[in-house]
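Peer 1: this one's structure only:
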């Protein structure tokens, strides 16, 4: 370790980086110790609102130092800025509110040297547990890591706020991602999620593909296993998120996904080439009067025995969701969804 550090220190670029990180850390400490806490909170609040594109009002209860080179924010609340006209009337909604109990972040001088980029270690207490990890910004790439153990989703309002649906269960996360140095594009990494007693709902689903609002009852997905990785072609090209394993096994429903997603600069432009199948407990369907849903065209087209299969194509901005009986048989018998051009060619030949 000493030899490695000595070798790095001999490089002028690393010495400059170390000096910059040290100077920024000292400036942060000076800011907190010199100015009144209220003034510092105002500065941080303005910067956070700017970083969020002025779409949220930010409030912070307390602010202080964390591990010498960092800062800690407590009682952070984000409230969506919604025009008053959208909140009036029977169809008006409520502004989204997100509450985070604690956010802690600090500069990591040693990590910055070893990872060849300015590195920040962080912890986020979201109520049901703590998300921890690091962020590194280098000249050739950016690195992001996220880890959690036994995250209690019932006690955390953050996940439900993002998804817009009540979520319960325990979740372990182990995510290591590599991003382009200047563009919001994944170029590598691995994702591992493990959930236990995962349950969602109840909620009301509103989508253009359904003629009426759909009431979704509380649904138990049980145990969840997700394994995926990001790969980039040599010499450039479109990065791809590959699903290595994605399945749920629960009391009410079993699901399985496979395939890949061609990643775009924006998530909405990414192109899924996915297949999935699901199996539903008949008692769950009967108790919640869901028979009309499973009698819809795409469900009928995708049925094979007691499984329903589907393909997901197009883009996330304009998803193409189709029933596919071959997918209902499982990944060993189902072919990966064809590209849009190939699908159109097949239809023309038919």
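Peer 2: Looks like it came in fine. Keep in mind it's a predicted model, so treat the numbers as computed, not measured. Numbering: from 1, shown residues only.
Peer 1: use CA for all of it now, contacts and neighbours both
Peer 2: Fine.
Peer 1: Which secondary structure state does residue 132 sit in?
Peer 2: Here residue 132 is strand, with the state taken from DSSP: H, G, I helix; E, B strand; the rest coil.
Peer 1: ok now do it, which residues does it touch?
Peer 2: Counting by CA atoms under 8 Å, 6 or more residues apart in numbering, residue 132 touches 121, 122, 123, 124, 145, 146, 147, 148.
Peer 1: try it against this one:
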């Protein structure tokens, strides 16, 4: 059998298995049998819930970005829009007494982080408890969206912190000169190409970006200071962009307790008077195909990043050509 055919058959088999699991989960969701917490804490294909009050679970995995509201086979793509909708859905659901926000993210764009943070604020304003459970990493934007929670739970080795802002652009002038590449530019507004990779940054441009970065940094500090009840003057020494462990964060009052997802669920249950042994977790209706496509997308992004790095190390010329055909965006996305 040819290699291409084998791959196609393998994909079809995986799709069949995913669809069968999804159908099983949908039928399972119609029953009223309580499912033990240990069997549904991080159910890969999405968990079901029994009727009655419970705890909503929303997962924020990977970079925090705003993604297009497109659909594939009826399943919504990942992104902050999807997360905000889930949080607002739980806010309006009378069954949901509290929400556990499971964060496993290195950060992302400021706009997307702020939209999720505002959704958390709305939940709290409506009287619902929000407990954050940090996974492997909840740094920068991952910490930003966690800061307003009623309580933050992190593992001892969770990588968190990184309270800071960064924006960066390539300077390929030396590479362009080496290969005889020049850039023709027509612009209106002297700062339109402020992150141009074909020339050095001017002093005026650097000042503009520093002021922009400082403003966003102040916004970040304000959220953390309010959410953690730490005065800004006490926060500044630890808000220098460094990463820390969950154990260190506990000593610095950036998290409240050490533990995993189950610890966060137990805290949420106790906060709202539910049985911590069987709190009835209410998750989104993610089923087999959606999870399969998400995994394929994550693997694809990871592979593309790896291929780009390998190409840059082996031969930088294609990267130069790529940049030459990419028009700089009319805005700068500040990364947290």
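Peer 2: Looks like it came in fine. Owing to the predicted nature of the structure, the values given are computational and were not obtained by experimental measurement.
Peer 1: After superposition, what is the TM-score?
Peer 2: After superposition, the two chains reach a TM-score of 0.28 (TM-score structural alignment, normalised by the length of structure 2), with 155 aligned residues with a CA RMSD of 6.8 Å.
Peer 1: Among the contacts of residue 132 of structure 1, which ones are in strands?
Peer 2: If you go by DSSP state E, the contacts of residue 132 of structure 1 have 121, 122, 123, 124, 145, 146, 147, 148 in strands.
Peer 1: Hmm, residue 226 of structure 1 is touching residue 247, no?
Peer 2: Yes: using CA atoms under 8 Å, residue 226 of structure 1 is in contact with residue 247, at 6.8 Å.
Peer 1: returning to what we had before: can you list the contacts of residue 132 of structure 1 in TSV and add neighbour count and distance to residue 299 of structure 1?
Peer 2: Below are the contacts of residue 132 of structure 1 laid out as TSV (neighbours: other CA atoms under 10 Å; distance: CA to CA, whole Å):
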residue	neighbour count	distance to residue 299 of structure 1
121	18	46
122	21	44
123	19	43
124	19	41
145	21	38
146	17	36
147	18	37
148	17	36
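Peer 1: List just the nearest of those residues to residue 198 of structure 1.
Peer 2: Nearest to residue 198 of structure 1, judged by CA to CA, of the contacts of residue 132 of structure 1 is residue 148 at 15.8 Å.
Peer 1: Surely the closest one and residue 123 touch.
Peer 2: No: the criterion here is CA under 8 Å, and residue 148 of structure 1 misses it with residue 123 at 10.0 Å.
Peer 1: quick one, strands of the stretch 151-300 of structure 2?
Peer 2: For the stretch 151-300 of structure 2, the strands defined by DSSP state E, counting those that start in this stretch occupy 151-154, 159-161, 243-245, 257-258, 281-282.
Peer 1: Take the ones in strands among the contacts of residue 132 of structure 1 and write them to TSV, including distance to residue 230 of structure 1.
Peer 2: Listed next are those as TSV, based on distance: CA to CA, whole Å:
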residue	distance to residue 230 of structure 1
121	23
122	23
123	25
124	25
145	14
146	16
147	18
148	20
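Peer 1: any idea which of the residues you listed is closest to residue 60 of structure 1?
Peer 2: Residue 60 of structure 1 has its nearest neighbour among those in residue 124, at 14.2 Å by CA to CA.
Peer 1: That closest one: what's its closest spatial neighbour, skipping adjacent residues?
Peer 2: Distances taken as CA to CA, 6 or more residues apart in numbering place residue 103 nearest to residue 124 of structure 1, at 4.6 Å, with adjacent residues excluded.
Peer 1: repeat for residue 142 of structure 1
Peer 2: Of all residues not flanking residue 142 of structure 1 in the chain, residue 179 sits nearest, at 5.0 Å (CA to CA, 6+ apart).
Peer 1: Flag every buried residue along stretch 218-233 of structure 2.
Peer 2: Buried residues in stretch 218-233 of structure 2, counting neighbours by 16 or more other CA atoms under 10 Å, are found at 220, 221, 223, 224, 225, 227, 228, 230.
Peer 1: immediately after the helix or strand where the residue nearest to residue 124 of structure 1 lies, which helix or strand?
Peer 2: Per DSSP states H and E: residue 103 of structure 1 is located in strand 97-107. Using DSSP H and E, the helix or strand that directly follows strand 97-107 of structure 1 along the chain is helix 109-114.
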